[in-house]
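> Let's see this in three dimensions:
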Amino acid sequence: MPNFVGEGMKGVRCALSANASITVKDAVQSRMVLQESNWKVCTQGPKAGVALIGQPVAFTVAKTEETCPWFESGVRPSLFEAGGRPRSAGSLLPSCGVAAVILGWCHV
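Sure thing, here's the model as predicted:
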């Protein structure tokens, strides 16, 4: 899986296999993502570097002119600890929202 964070969602979809199962959710509000050319990737799952072998792919996105909510400080938090183990959602996000659950950062 390439690192698509910051890339336009329309181009990302074109870069993935036509039969890929892709989920796209708004990271800022609960808007529907209708025209992907107006959106950029904020987060992705699986993470960059993981081999894609048929598993679903999930993205959170923001409008191209918006700031991705988890990176407003200008510092992108690492989603993984030194050993490659995912960090707990509480250490990354102020709350465990829908996008965090979709990406597997927290469980309901």
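> CA only for contacts and neighbour counts going forward, please
OK.
> Now for the residue nearest to V57 when sequence neighbours are not counted: which residues touch it?
Nearest residue to V57 in three dimensions, chain neighbours excluded: I22, at 4.9 Å (CA to CA, 6 or more residues apart in numbering). Applying CA atoms under 8 Å, 6 or more residues apart in numbering to I22 gives the contacts 56-59.
> at 7 Å instead, please
Applying CA atoms under 7 Å, 6 or more residues apart in numbering to I22 gives the contacts 56-58.
> Let me have those residues in TSV, extended by neighbour count and secondary structure.
Output for the contacts of I22, formatted as TSV (neighbours: other CA atoms under 10 Å; DSSP: H, G, I helix; E, B strand; the rest coil):
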residue	neighbour count	secondary structure
P56	12	coil
V57	19	strand
A58	20	strand
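> Before we compare anything, build this one as well:
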Amino acid sequence: MATPPYPPPPPYVPQPPANRLGGKHKTVLGCGGLLFTFVLIGAIGSACSPTGSETTKKVPGPAVTVTVTATATVTPAANAAAGSPKRAQESAPAPAASAEPVTAKARLSNHVGQQLQAAQDAAQAEGFLVLTSHDATGGNRMQVWDRNWKVCSQSPGPGTLDTATTIDFGAVKLEEACP
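All right, here's what the predicted structure looks like:
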């Protein structure tokens, strides 16, 4: 037998398909998948949070009555002695109202033992708008999520106060004991 004049063909190896997605498409799809993952984790985390176990009752605040008094002072002019009543009326200064500071008072309830966010909401409903809070353990931790803290102390205590008074709540995390 004679040898064939040409060499045998190489074995057939299928070629992988050409990449139809460029680098930009891969990046967009990767970022979209990453964003979806973060949203999914956030939704699961918020569904599993223990905030629903605490119930708080909103108490309406008392009615606040503000009384404003004005006093007028009229001084007769020097021309009034001259006998001309018309001139005395023309030269008399306009009555001036004395500007006394108006302060509103309201009753502050005892908010110790409440969830920090509920205590803040209740104090605002009572008319107190200047509110602060601090870590009662002395650890200087920030109350980033007020619903995760409970009130251990309140300064000033309950009573009738000026509504411009700063109310400070000492708080600890829900699972911690008050110092």
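> Give me the TM-score for these two chains.
Scored against TM-score structural alignment, normalised by the length of the first structure, the superposed chains reach a TM-score of 0.58; 69 aligned residues with a CA RMSD of 1.6 Å.
> returning to what we had before: could you check how far the residue nearest to V57 of the first structure is from G45 of the first structure?
Distance of I22 of the first structure to G45 of the first structure, computed by CA to CA, to the nearest Å: 10 Å.
> matching residues in the first structure for the longest helix anywhere in the second structure?
The single longest helix within the second structure, with elements called by DSSP state H, is helix 23-47. Under TM-score structural alignment, helix 23-47 of the second structure corresponds to no residues of the first structure.
> so where is the helix or strand following that helix in the first structure?
Downstream of helix 23-47 of the second structure, the first helix or strand assigned by DSSP states H and E is helix 85-91. Alignment note (TM-score structural alignment): helix 85-91 of the second structure is unmatched in the first structure.
> mind checking the end-to-end distance for stretch 135-150 of the second structure?
Per CA to CA, stretch 135-150 of the second structure runs 10 Å from first to last residue.
> residues in contact with it?
By CA under 7 Å, 6+ apart, the list of residues contacting stretch 135-150 of the second structure reads 113-117, 170-174, 179.
> again, but for stretch 153-162 of the second structure
The contact list for stretch 153-162 of the second structure (CA under 7 Å, 6+ apart) reads 103-110, 112, 167-171.
> try it again with 8 Å
Under CA under 8 Å, 6+ apart, the answer for stretch 153-162 of the second structure is 103-112, 136, 167-171.
> So how do I select the buried members of these in ChimeraX?
Remark: buried members of the contacts of stretch 153-162 of the second structure, expressed as a ChimeraX selection using 16 or more other CA atoms under 10 Å:
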select :105,106,107,108,109,110,111,112,136,167,168,169,170,171
